[in-house]
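Participant: Whatever this is, show me its structure:
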Amino acid sequence: MLHFPFWKRLLIWGVTIVILLMAVPNVFYGRVERHNDAVKTIESSGETPELAADAAGWPSWLPSGLVNLGLDLRGGAYLLADVQVADVYADRMNGLWPGVRDVLRAERDTVGAIRRVDGPPDELHVKIANPDGMARAMELVRGLSRPTVSLTGVGSNDIEVSGQGDTIIVKLSEAEKRATDDRTVQQSVEIVRRRVDEVGTREPSIQKQGETRIVIQVPGIGSADELKNLIGTTAKLTFHPVVSRTSEAGADPGPGNLLLPSMDENGVHYIVDQSPVVSGDELNDAQPSFDQNGRPAVSFRFNPTGARKFGDYTRDNIGSPFAIVLDNEVISAPVIQDHIPGGSGIITGNFTIEASNNLAVLLRAGALPAEMTFLQERTIGPELGQDSIEAGRIATLVAFAAVLAYMFLSYGLFGLFANIALIINVGLIFGLLSLIGATLTLPGIAGIVLTIGMAVDANVLVFERIREELKTARGPSRAIELGYEKAMSAIIDANLTTFITAVILFALGSGPVRGFSVTLALGILTSVFTAIYVTRLIIVMWFERRRPKTIEV
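Facilitator: Below is the predicted model of the structure:
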């Protein structure tokens, strides 16, 4: 006989109501969005009357999670960037030079005087005065090698050392280059994500594509140029010893040195050691501030490793200038007046308040390890996104109305019960999307439309089984019970295989494919729940109230 314990009824309706409550904020999307933005701004910057009014526009005791709208629904910017991974090879060689110099200097009696000479950017060329000591010099440099850290580079070292006359040539091994390329792209993805998150955009999609490319989609941003300005700046901060200062733009800096222009002093260039004392990678924090004269500046703090390097250098070089370099421009070149052990300092220059804030954001997010070239850029206006929403809404309503009409005409009162469950089903989908913070795209809307069509499949299977059982002259109660029991295996099989397909699409797909798979998977879960529990409970409650002698399905 039909029987639902009270605890099970309470659990079914409780779960349904809670998830439907999660979907309610999407009905008041604009008001809830303003509330969320105001609350976030108040927490970070303080309260104003306007922010307080927006925050009060939605009750704080109600759920405030929203389904985030994707690029095709909200409008925004799209970029396809190519990471110039070869730039990192030169940085690796520059970073290796101090170690090579130290080990060779320790064997000066064997190798003679050493100096770095010009060579390709991805190679380190070191000339020794005594060619007879070449074998020993190469042995010493090979001792600096480390195993390549990657699955494909097991058993390989990170550098290759060779000799040519009186010159040692050091370069990265092929295995290390592959590992470096992969790390560089992954690091670029994370840094771009942090930079975009810093400005508070909603649900950016930042993914690796191929070997060296990154796809960046940011809903709600004004233009592709605005996005490029945010992420395209390398913001590479380094601190270099100053060799000399010159007014000649074409002066020869000499091997191992760089000629860099001054940001503030017109016509002035600095010759600096190309090996930095400390780099921006060792920054812990950077915040906009003001200098002692009340001008905008940026204060910074190093991590323990950077603080130790910075402190040691300032201790040993009191009275010498050092250059603060940002993106190959000397911001300032102060003279070290005293030992600075704390690992903190301030960057001054001709900054505006906005410029100091932007620089602090870039420094906090970290330096891009390599330059990015933008291959494609596209801006989707909000009006196009609104057109997509309208098209999706019309498609959903048409599909919804057609399915509701079909079910009612085919199964009468039982079809009406299925329609009630279908409406609840769509609400549950949006509630779960809000709960997990998913992003809804146009393909995601297609997944919802498909779910609406598939959602009644389980009810059709049950109702047809009930029809068959009624033909055997069983009572209506027993016919309903057997209908659900015998249709259960077919319902589970059909939905399980579709769910597995959705999981595979999510695992192997990207972007729009994932958006489709998420709504499809959630739709399958809610469809099975509403068909097996909600529709059945509605029918049981109706049957207990009416106690019909016969039923027509």
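Participant: okay, CA-based contacts and neighbour counts for the rest of this
Facilitator: Fine.
Participant: now the helices for the stretch 401-550 of the chain?
Facilitator: Ranges of helices in the stretch 401-550 of the chain, per DSSP state H, counting those that start in this stretch, are 442-455, 457-470, 476-508, 512-529, 535-546.
Participant: Which strands and helices lie in contact with the last one?
Facilitator: On a contact count with 3 or more Cα pairs under 8 Å, 6 or more residues apart in numbering; DSSP states H and E, helix 535-546 meets helix 382-436.
Participant: One more sequence to fold, the one below, so I can look at both together:
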Amino acid sequence: MTRYPRWKFFLLVAVLAVCGLYAMPNLYPDAPAIQITSAQAGGEVDERAMSRLRSALDDAGIVYSDAERVGTSWLLPLSDSEAQQRARELAQRTLGRDYVVAQNLAPTTPDWLRRINASPMNLGLDLRGGVHFLLQVDMDTAIEQRLESWVSEMRLLLRDENIRYRDVTHEGQTITARFDSSADLDAANSRVRDQFRGFNISRDNDNNALVLNLSNEEIAKIQDYAVDQNRTALNNRVNELGVAEPVVQRQGADRIVVQLPGVQDASQARRILGRTATLEFRLVADDVDPRRAASGIAPPGTEIYPFKRDDRNPVILRRQNIVTGDQVTNATMGFDENGQPEVNISLNSAGARNMQRVTSRNINKPMGVLFIETRTDIEHITNEDGEREQRATTTREAYVINVANIRDTLGSRFRITGLDSPAEAGELALLLRAGGLAAPIYIAEERSVGPSLGADNIKAGLNSMMLGLALVLVFMVLRYKVFGVIANIALVGNLVILVGVMSMIPGATLTLPGIAGIVLTVGMAVDANVLIFERIRQEMKWNNLPPLQAIEAGYGRAFQTILDANITTLIVAVILFAAGTGSVQGFAVTLFIGIVSSMFTAIVGTRAMVDLIYGGRQRAPTALSI
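Facilitator: Predicted structure coming up:
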């Protein structure tokens, strides 16, 4: 028998060494931790804040390990999940709203493995735990915003039709348009009825007015649109964060569930999801005496806002918006000619028309960019029954981030400057690029799936895998003796390769269906060896071939059968990955990798071991332990 090629030995050793090295971090489970991040994008957590936190933890008797700086935040490992929950509540009370405190997991992988980018597999929410957000959509504000838009549309319609009107206002869910004469009322009646079909419209002849009451059907449409649009925007934001296998789905009439398994920065996720950041472009009321802003009383048709959070420099803006954040189609962060951060904005067709129409009429007049942010904080309080519960508090902040003179007519593309840092510009671009929110949202509930659930699921999955593995090992030894031991060693090598490859794939996440794929792989991994070993037996029994020639013939003639049998399974795995989502894709990935690695270990691995045992003898063996 021709000896087995040496390069295949080296290939086998290299694959096992590399995969074993990258599988090692899975022996070091992550520890519960809390992550402290500045509430402002790009802000750092100073050492004084960490000293206050350490003192508070020491006074409360909470055991913690040395904190590790991760970028601009700090990661503080705790002893267990109970201490993690207590430490988070204590840290939030101690540090206040200037910092975001989130539950996370701290890596315990040795530094020498981290230096080669070796890290444990990402585990899904059902295994590792993660963050569960329940977001509430503010339906009253959604209807209010839509009514304000309709009021602007009605004013524009009446002006385009040259119909004189006294005023157009709304109160509650009713829009009232008042006219100077009955002739104007008659002229407006037909046009308004054609354009505003979602209202129940009636005439008030005594006051020369049209009264538009929002219909229940239109209210339902607004609510459905608000939830669906917010769900889409949140899904885009989660994708921007790079979270593996996230869940963003609607719950009930006005809530959205967001689950983030395996997040690397839970505090960033909370800050991004808990914020409603929008832009409004408005003209500056340059005809108003700036000194009136100091009094805090805005003239009719205007509003007063601070400039970059500085109440000492207020800006008076017109109430009417030129463009709003929901008309932004793309936003990217960049740098201007002076190296300062900027956000490049692209508008949809409606926004571009409005921007062009207004700016063409207001050349050399100032325009302001109003930034409006709604932020939700979760407070842990003790209710009357003495039980701990969560309470959401929402704060709204609005300030002008940029004021510039209109030098030329603007269209669908322009830029925003005057931002404080690249981090602020990048986060603003992310929020705008992910899609405008149709209505404000706030975090009604934030829950971390504790490691106990993950540990139970992992234990159940490992028990099933170990039981299946043990039964396969026993069967192979009893059935094929020494060759069964060889197949068992290859099976263990197959698991090492599978875990190593899963750990090396960026973004790959192991879930319970993924563990099911591994269990299935364990059962299927020995199929190739069974085909080979039975073929060797047949060659010795039916064709009377010597042992070494029977080994050569068994591996050679069984290869095509093994390939045909596994290609069909690989095709199914590819289809599952392409057509499935979430957990189905996780199952498909582990199945695909498991089949490929099992073919490699069965054909190359066992062949190498058989050659080491039987091929290096001075005398050819007369029998095989098979």
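Participant: most neighbours per residue, which of the helices of the stretch 401-550 of structure 1?
Facilitator: With neighbours defined as mean count of other Cα atoms under 10 Å, those peak in mean count at helix 512-529, which reaches a mean of 23.
Participant: which outside residues touch it?
Facilitator: Helix 512-529 of structure 1 is contacted by residues 422, 425-426, 428-429, 432-433, 439-448, 450-451, 454-456, 458, 491-492, 495, 498-499, 502-503, 505-506 when judged by Cα atoms under 8 Å, 6 or more residues apart in numbering.
Participant: Equivalent analysis for stretch 240-257 of structure 1, please.
Facilitator: 116-118, 259, 261, 267-278, 320-325, 333.
Participant: list the buried ones in it?
Facilitator: 240, 241, 242, 243, 245, 246, 253, 257 (16 or more other Cα atoms under 10 Å).
Participant: Filter these down to the ones in strands?
Facilitator: When the buried residues of stretch 240-257 of structure 1 are checked against strands (DSSP state E), the matches are 240, 241, 242, 243, 245, 246, 257.
Participant: so how far is residue 318 of structure 1 from the third one?
Facilitator: With distances defined as Cα to Cα, to the nearest Å, the gap from residue 242 of structure 1 to residue 318 of structure 1 amounts to 13 Å.
Participant: Same check on residue 165 of structure 1?
Facilitator: 40 Å.
Participant: now swap in residue 400 of structure 1 and tell me
Facilitator: For residue 400 of structure 1 relative to residue 318 of structure 1 (Cα to Cα), the value is 77 Å.
Participant: can you redo the helices of the stretch 401-550 of structure 1 as a markdown table with distance to residue 126 of structure 1?
Facilitator: Below are the helices of the stretch 401-550 of structure 1 laid out as a markdown table (distance: least, Cα to Cα, whole Å):
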| stretch | distance to residue 126 of structure 1 |
| --- | --- |
| helix 442-455 | 57 |
| helix 457-470 | 74 |
| helix 476-508 | 47 |
| helix 512-529 | 51 |
| helix 535-546 | 79 |
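Participant: before we move on, what SS does the one residue sitting closest to the centre of structure 1 have?
Facilitator: When Cα atoms, centre = their mean is applied to structure 1, the residue found nearest the centroid is residue 193 (4.3 Å). Put simply, residue 193 of structure 1 is helix when judged by DSSP: H, G, I helix; E, B strand; the rest coil.
Participant: correct me, but it touches residue 206?
Facilitator: Yes. Using Cα atoms under 8 Å, residue 193 of structure 1 is in contact with residue 206, at 6.6 Å.
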